[in-house]
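*Asks:* A structural model of the following input is requested.
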Amino acid sequence: MTSRTVKQLADAGTPEELFTGLWQNRPSVLDEYKTYLDDRWAEGCSNAWKLCEEIVPLGYKGSYQPVSSKAT
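*Replies:* Here you go, the predicted model:
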């Protein structure tokens, strides 16, 4: 481990501080559908394939993979 890594770990007040970076603030292709997906998940639908099929008519043009990684 480098001294920079040790300092970064020692200086972090919370674990969340270690996970900051530009990549974390990137918009997701699912941002527009987050409310819908959260509602469906709360209703008990955890089948990513079905959720993906449901958001396509709402305008989702992405692939199945981002939906499946959010559903797990």
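*Asks:* make it CA atoms for all contacts and neighbour counts henceforth
*Replies:* Fine.
*Asks:* look up which helix or strand residue 52 falls in, please.
*Replies:* helix 48-55 (DSSP states H and E).
*Asks:* what angle separates the helix or strand just after that helix from helix 48-55?
*Replies:* Remark: after helix 48-55, the chain's next helix or strand is helix 64-71, criterion DSSP H and E. Taking axes from the mean of the first three to the mean of the last three C-alpha atoms, to 10 degrees, one finds that helix 64-71 is oriented at 110 degrees with respect to helix 48-55.
*Asks:* how close does residue 50 get to residue 41?
*Replies:* 11 Å (C-alpha to C-alpha, to the nearest Å).
*Asks:* and these two? Which one has more around it.
*Replies:* residue 41 (15 against 12; other C-alpha atoms under 10 Å).
*Asks:* please provide the structure for the following sequence as well, for comparison with the first:
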Amino acid sequence: MIDDTHRLARKAILILKSYDLRVTILTKAGIRAQRDWDLLGKGDAFATTLTLLSPEDSLIWEPYAALPA
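*Replies:* Model prediction:
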């Protein structure tokens, strides 16, 4: 992944923080996203989404999301 090499997400967070802006991260990256948690503070948010292989399970957990391909 490009972010593994260039750390673009981390650089973007640092730029936003340098302007005293809040950061909201929504990711499917799982454990990889933990590496930037040290940059988050009060007022920032982190969230992740579910990825399910079963269309039936997807409809239960994320009823308005696109179904898995």
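*Asks:* so after superposing, what's the score?
*Replies:* Superposed pair, TM-score by TM-score structural alignment, normalised by the length of the second structure: 0.30. Supporting alignment: 37 aligned residues with a C-alpha RMSD of 3.7 Å.
*Asks:* tell me the helices and strands packed up against the helix holding residue 52 of the first structure.
*Replies:* Packing partners of helix 48-55 of the first structure (3 or more C-alpha pairs under 8 Å, 6 or more residues apart in numbering; DSSP states H and E): helix 64-71.
*Asks:* for the helix it packs on, buried residues please.
*Replies:* Of the residues in helix 64-71 of the first structure, 67, 71 count as buried by neighbour count, 16 or more other C-alpha atoms under 10 Å.
*Asks:* that helix - contacts with which helices or strands?
*Replies:* Looks like helix 64-71 of the first structure contacts helix 48-55 (3+ C-alpha pairs under 8 Å, 6+ apart).
*Asks:* what comes up buried for the helix it packs on?
*Replies:* By neighbour count on 16+ other C-alpha under 10 Å, the buried set for helix 48-55 of the first structure is 48, 51, 52, 55.
*Asks:* closest to residue 68 of the first structure out of these?
*Replies:* Distance ranking of those against residue 68 of the first structure, using C-alpha to C-alpha, places residue 48 first at 5.0 Å.
*Asks:* buried stuff in the helix or strand containing residue 34 of the first structure?
*Replies:* Using DSSP H and E, residue 34 of the first structure sits in helix 34-42. Buried residues in helix 34-42 of the first structure, counted by 16+ other C-alpha under 10 Å: 36, 37.
*Asks:* from the contact counts, what lies against it?
*Replies:* If contacts are counted by 3+ C-alpha pairs under 8 Å, 6+ apart, helix 34-42 of the first structure sits against no helix or strand.
*Asks:* and the gap between residue 11 of the first structure and residue 55 of the first structure?
*Replies:* 42 Å.
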